[in-house]
Each structure stands twice: as structure tokens, then as C-alpha cells.
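In: One predicted model, sequence on top.
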Amino acid sequence: MSSRTMTRRLGLGDAVFIGIGSMVGAGVFSAFAPAAQAAGAGLLIGLGLAAIVAFGNATSSAQLAAAHPTSGGTYAYGRAEIGPWSGFLAGWGFVVGKLASAAAMALTFAAYAAPPGWERPVAALAVVALASVNWFGVTRTALATRVIVTVVLLTLAVATAAATASPAAADQLTVDGLLSGGAYGILQSAGLLFFAFAGYARIATLGEEVRNPTHTIPRAITIAFAVALAVYAVIGVVVLTSLGPAGLAASSAPVADAAAGSGWAWAVPIVRVGAAAASLGALLALIAGIGRTMLAMAREGDLPRPLAALHPRWDVPYRAEVVVAVVVVAAVLLVDLRGAIGFSSFGVLVYYLVANIAAFRQRDSARRYPRALQAVGAIGCVVLAVTLPWQAVVGGLVVFAVGVGYRLVRLRLTRGA
């Protein structure tokens, strides 16, 4: 086990780009279709609810990160402010849920970039390539993320211009249309769209590598969240008015389909390149975030301690990132990941529930935001978690039960040693 801490190399701009890359890549090309299946045009209300809950969670994460500028995010915060079990549940939910997310992002990239029949091998190669980028240090990760985010935002600007040339279903944005999915459907869409906002956690998990973290991390989380919300709001309206609720629900590539419907044929390949880049950006940030959380858990013995080792030259948790790459490659080659968004959302909602409770318990000297925001975040996490598709809830509960069993066995073996 390594007792070394990591070198602080990231500035505000680096942290903001990593947050934007995590959120925009993860959600804008993948989350709107299942949300439309749940709520139709009501997904826009769901997006607003998800944003409110996410804002509560973001402020909790920012407040905690300022007080605990170390690797591991809510795993470290939960241990410090509540206790070891709370930290473990947060870390376990994050690692398992985000491993599924990483595999889903790799397959999303391959769906846009690979020829038919080659999606899984190409996805596996993408995982290996990005794990290699992370291996050579966080500054390489930050530079690659800046390039990817710039490509993605330019692509979304092209897609928006193309899709707004001929909106086909603007009449769905009426009160009746927005409420047609019912309260349960809207809440379910909010839970699914929450998946798209969860990327700001990546900024907190890199807390040990950010310069002046007490000021940089809270600012980076707020800026990245605001940019992502603006992008989601614009794209949500665009794809809904272009494709209609039914068309959006049936689409596997809604942004590309919205651009194609305009008659701007030249825009479609640009959008597909941007979607592939967005998926790569999310995957890059996920590998970094999961590795840092595993590092923190290994330091405390909640995962095998050898995973806490830092590379002597590149100063990264290289063993943890190798494990992440191996697991994700196995998942993309062997597992059907169509339910990954719901499953990941459940794990991340538990993660942020712990964050909100931890922030609520902080003393006044550490407080940056009112406790009411943390209460809204915590209540929202519970409501959105229980209204996810039942398969995601059951799968999530099983995964947490396995984690609890693992930790109980480990504690018993440790005491008996």
C-alpha cells in the first residue's frame, strides 16, 4: 500500500472541463430517449426536477470538497462526517454503478464509430486506449478532455441549428402534452435524466489533484453544472420538438435523428462524430473517477490494499485503473447493458443521498450553503431512486446487499486475524 498523496496539478479550467465532459458526454446523447419513454413531453418537467435535485447534491459536494480536499469524493466525506459504513455504501454504489456506466459509454461510442458487427471489439479497444491516457497522468486526462469537450459543444451547436430549421412537433409543448406521462412517469424520467447530471462527482473525486481545492472545487462544480444544465435544456427542447415524444422515445440516436429530419444531410456525420467524442469524454472521466474512488477505498481497507498503490513516475492509481479497464472490457464484451442508465442512476442516487446527509451534518464553520438545499437534495434522491424502473431498483438493492455482505466478511476476517 502507498501512503503517498497525489500531486496537485489541476487548475480551475481543468476541473471545469472534466466536469462538463463527464456530464455532457454521459447524458446528452443517451438519456433523453428513455426519459421520453417514461414521460413523453413531460421529460422537460423531469429535467427540471432532476436539475433541482442535482443542484442540491452539487452544493453538498462543493461544501464537502472544500472541507475534505482528498481523493474519493463522497466515500471520503461519508466516512469523515457520518461513519465508515456510510462512506462504504457511497463508494460501493459509485464504483459498481459507474463501472456499468463506463461500459455503456464505451458501447455508445462504438455504436456511432464502428461498422456493424464490430461494436463490442471497438468498444473494448476504446477502453484500453483511454485507460492508457489516464495511466500517463491527470494532466493528460485534462488536456484530452478539453479537446473532446470543445468538439462536442461545436457539434451540438451544429445539431441545434439543423434541427431548429424545421421543428415538427412544437404543439407537444402544451400543458396537456407536458402532463401526459402522469406524475409517476415524470418522476421516472427525472430519475433517468439525473444520470446526465452526475458528472460533477468526478471533480470531487479528483480533490487530491486540484490546486487550491478549497476554492477551486466548489467553483468548478458550480460552473460545470450551470453549463451542462443550459446544454441539456436546449437539446431537450430541440429533440422533443423535432422528433415528437413518440419519435424521441423510439430513437437510438435522437440528436442525429433530429439533425437528419431537417434535410441538412451534411450535418448528420458531424453529429455522429460529436456523439462518439462525447462518449469518449465521459468514458475518460469515468475511468479517472472510479480509479480515484477505488484508491480511497483501498487506503481504508474497504477494497484490497494493493489498489492504493500510486505509480512512482506518473502519480496515478495505476493498479486501480488497470482493474477498472479489465472489468469494463469484460462487461462490453459479455454483458447486455441496455439497463445501465437506470442501474447507474440508482447507485449514484444512493451516493448523493450520503453526500447530502454528510453536508447537512457539517458544522457551521464549514457551511457554505443552507441546510434546506441539502434536505431538498436528500429527499429528491430518495424519491427519484424509488421511482426508477423496478428492474433498476431491484438490481441496485442486490448490488448493495452484495457489498454489505463483502464488508461484513472482510471485517470478521480482519478481527480474527
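Out: Noted; the coordinates are in hand.
In: C-alpha from now on. contacts and neighbour counts both.
Out: OK.
In: For the stretch 101-250 of the chain, which segments count as helices?
Out: 119-135, 138-163, 175-178, 182-197, 201-205, 213-250 (DSSP state H, counting those that start in this stretch).
In: right, and the ones you listed - which one's nearest residue 256?
Out: Taking C-alpha to C-alpha, helix 138-163 is the member of the helices of the stretch 101-250 of the chain nearest to residue 256, at 7.3 Å.
In: Could I get the buried residue list for the closest one?
Out: Under the neighbour-count criterion of 16 or more other C-alpha atoms under 10 Å, helix 138-163 has 138-139, 141-142, 144-146, 148-149, 151-153, 155-156, 158-163 buried.
In: now the angle between helix 119-135 and it, please.
Out: Relative orientation of helix 138-163 versus helix 119-135 (axes from the mean of the first three to the mean of the last three C-alpha atoms, to 10 degrees): 130 degrees.
In: Packing partners of helix 138-163?
Out: Applying 3 or more C-alpha pairs under 8 Å, 6 or more residues apart in numbering; DSSP states H and E, one finds that helix 138-163 contacts helix 12-27, helix 119-135, helix 213-250, helix 254-260, helix 267-299.
In: Who are the packing partners of the first one?
Out: I take that to be helix 12-27. Contacts defined by 3+ C-alpha pairs under 8 Å, 6+ apart place helix 12-27 against helix 138-163, helix 182-197, helix 201-205, helix 213-250, helix 267-299.
In: try this one next to it:
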Amino acid sequence: MTKQLIRTTQLKGALTIGLGSILGTGAYVSVGLGASIAGESLIWAILLAAFTALCNGLSSAQLAAAHPVSGGTYEYGYRFLNPASGVTAGALFIIAKSASAATAALAVAWYVNSFFAVSEWLIKASAICLLLLLTIFVLLGVRRTNRLNAVIVAASVLGLLVFIGVAFNTSVNTSAVKAPVASGSLSVFHAAALMFVAFTGYGRIATMGEEIAEPRRNIPRAVILTLIIVSVLYIMVGLAILHMGRIVTFDQNGFNIANLMNDSPWQWLVSLGGIVAMSGVVLNLVLGVSRVILAMGRRGDLPTFLAQLDKDSKSAPAATWVTFLVMAFIALTGGIESTWTLSAFTVLIYYGITNIAALKVSHEERFIPKALSVVGLISCAGLVILAALA
């Protein structure tokens, strides 16, 4: 019998994992990137990404409740579709989320660089050191990781609320230089495709289905609550950026919303919030990707030694170390913009498979209508095609 991870995570823990996985690169970097692409249509891009995320999140919740094991759509593909779909989903998840983790780690390093001017190679080294540190936290067990998540989420939200408060108390700077913003009719879809990946931290809740207590009740609730909270915060941050009148060209190595507050004494607090938030994203991505690698090791799609658990069945050491190596390689060889774009397109394809699998859940196990999964599938395919044409 395959050794299983212990169900120690309750609704509160699942919610903090979801928030900790999202409130980082999305709020502190991606909204600004979306503004540089969509301009005044930024809010529409956020709403479109949020709607797509809601449909996909409910499909993920449906699958996780019906088949609550670690591995996410990798396992769902096997269970509800066929082995090829499962392996494809697993590979896409590892690529997409490793790229997201590398993006977040590099962004943290560049945030720190806003205080201390250091060389680019040292920034890369700092990103890899961050990945190593948070990998060790994951190996200490998910219960301890949940405690850290709560602190990370609180700091992340505080930084965002300070930014929003300062922004709306700042007079509109009509003399600020605005960089040219894409004006094509498809720019909002391009921005939405990149913004979508900023919502997908809810997937970490599903990939940890084996560790969440009462999964049929807690997983759907955690997904929905996570998306509601994040959508409200993203919209508020987007409105704050537009209010400040400082839409700037995205600097792939250095953009952060704190850059828009150069004349504010609160800039340091927003920068600190960004550093903590994106560290939380890395932490949860290490956790999520390692669980997919664990699942692939169990089935033999990856070497079987990756399926080994520690003696307390609270962590998967081999899978977690391989996760670190993949993320460190991407961070070493890529930049923020390229890794974020790679993550966006691969994760949209991944969730396309998720929606197809959700359509196969039996009527007895279903709690969402099939129409939601159909809309989610169309949304994913549409964003990939329209963003590519933009």
C-alpha cells in the first residue's frame, strides 16, 4: 500500500496557503505589467483573468473533492481521462510553476536591489539562496509551513493596503511621463493572459488534496474565498496605479509597485511587503511542485525514489530537492519577463486539461454544473490564442 501524507491542514490553513501562493508576484509586479500592456483597460483585464480563474478554480475544487490526493491535474488526468493527459498535465505544471517560483525569487532579489545596488550575478545568487532557504522550510513539514504562511499573508496584505492608501491620497500627477501603452484591441486579452497566472495560487490547495482535512468541504471553500479576497485586492491595486497616473513600461529586471512611491516615506514598508509576499509565493510553489513530482514518482512517470516520504509522513525530501534544482536552474538562466510569460502560457494549457477532466466527474460526485468547466476551457483556449495574436 502506498504511504500517504497525513491530513493536518484545516480550512484556515488551506486558505492561507492559497493566499500565500498568490499575494506576491501578482499584486506587487503583475498588476503593473498588466497596466503597461492594457493601459486604462487594466481593470477589464483583471476582471477577465479573475473570471477565468473562478471557472478554473471551481473545476479544480470539483476534481480535488472527488479525488483528494496530491498531484493536482496530473492525478486527475490519470483518473478521469488517460495516462497521456496526466503526464502532459504533470509536465506542464512543473514547468509553469517552477517558472513562477523563479520569477518570484528573482523579483525578491531585485526588490532588495532597490535598497542595495549589487551586481546582476549577486542578484541571481540571492534568488537561488532564497529558493534553498524556503525549500528547507518545506522539508520541516507542512504544519510549520502553515504558521509561516499566516505571517506572510498578513505582511503581504499590509503592504498592499499601505500602497492603496498612499496612492488614493496622492494628487494625480498629470505631468508624469507615461510610456506608450499597447493600443491594439487585443491588448486587454494579452494583459489578462499574463494576469491569469497571478490568480492561480488556488491550484496549490488542490495539489495538496491529500493533506487537507475534510477535502470535499474545505477545498471548494478555500478556493472560492481565496479568489474573492485576491480579486478585490488586485482591483484596488489596479485602480490605485491608474489613479496615480504613472503607467510605466515594464522593466523586466526591476519593476515593483513601490517604484511608484519614490516621494513617499512609506515606500520602504511596501517594498518590505513585496519581499515577504513574493517569498511566500516561492514557499508555496516549492510545496506544490514537489507534490506533483511526488505523485509522478509514485506512478513511475519519474524515478520512483522521488515518491519516498520522511519517517513521519509529513514531507517528501527527494521530490522537494529536485523541485529546488529545477527552480534554481530557471532562475539562473532566465529573467523576470521571460519566466513569467513561460508560466502564463503553460499554465493556461494546464488548466485547459483541468476543465476537460472536470467534465468527466460523475453526476453523484458533482457539485458544480458542467457549464462552468466548459466556460473555463473556452476561456483558457481563448486567452492563449488572443494573447498570441496581440
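Out: The structure has been received and is ready for your questions. Nothing here was measured: the structure is a model prediction, and the numbers come from that model.
In: about what we covered before: comparing the helices of the stretch 101-250 of structure 1, which comes out most buried?
Out: When these are scored by mean count of other C-alpha atoms under 10 Å, the highest mean neighbour count falls to helix 201-205 (a mean of 29).
In: Now render the helices and strands packed on helix 138-163 of structure 1 as a markdown table, adding distance to residue 305 of structure 1.
Out: Shown next, in a markdown table, are those (distance: least, C-alpha to C-alpha, whole Å):
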| stretch | distance to residue 305 of structure 1 |
| --- | --- |
| helix 12-27 | 27 |
| helix 119-135 | 19 |
| helix 213-250 | 26 |
| helix 254-260 | 43 |
| helix 267-299 | 5 |
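In: starting at the chain centroid, how far to stretch 221-228 of structure 1?
Out: Relative to its parent chain, stretch 221-228 of structure 1 has a centroid offset of 13 Å by C-alpha atoms, centre = their mean, to the nearest Å.
In: Surely residue 323 of structure 2 touches residue 289?
Out: Yes - between residue 323 of structure 2 and residue 289 there is a contact under C-alpha atoms under 8 Å: 6.5 Å.
In: re earlier: looking at the helices of the stretch 101-250 of structure 1, which is nearest to residue 75 of structure 1?
Out: Comparing the helices of the stretch 101-250 of structure 1 against residue 75 of structure 1 with C-alpha to C-alpha, the closest turns out to be helix 201-205 (8.9 Å).
In: any idea how far that closest one is from the chain center?
Out: 10 Å.
In: what ranges do the helices span in the stretch 301-417 of structure 1?
Out: If DSSP H, counting those that start in this stretch is used as the criterion, the helices of the stretch 301-417 of structure 1 fall at 318-334, 340-361, 371-386, 390-416.
In: Kindly reformat those helices as TSV containing distance to residue 86 of structure 1.
Out: Formatted as TSV, those follow (distance: least, C-alpha to C-alpha, whole Å):
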stretch	distance to residue 86 of structure 1
helix 318-334	22
helix 340-361	7
helix 371-386	14
helix 390-416	11
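In: Let me know which of those helices is tucked in deepest.
Out: Among these, helix 340-361 has the highest mean neighbour count (mean count of other C-alpha under 10 Å), at a mean of 27.
In: on average, how far is stretch 84-96 of structure 2 from the matching bit in structure 1?
Out: Superposing on structure 1 and averaging over aligned pairs (mean C-alpha distance after the TM-score superposition for structure 1), stretch 84-96 of structure 2 comes out at 1.0 Å.
In: list the buried ones in stretch 39-55 of structure 1?
Out: For stretch 39-55 of structure 1, the neighbour count (16+ other C-alpha under 10 Å) marks 39-55 as buried.
In: What does residue 209 of structure 1 correspond to in structure 2?
Out: Using TM-score structural alignment, the partner of residue 209 of structure 1 in structure 2 is residue 211.
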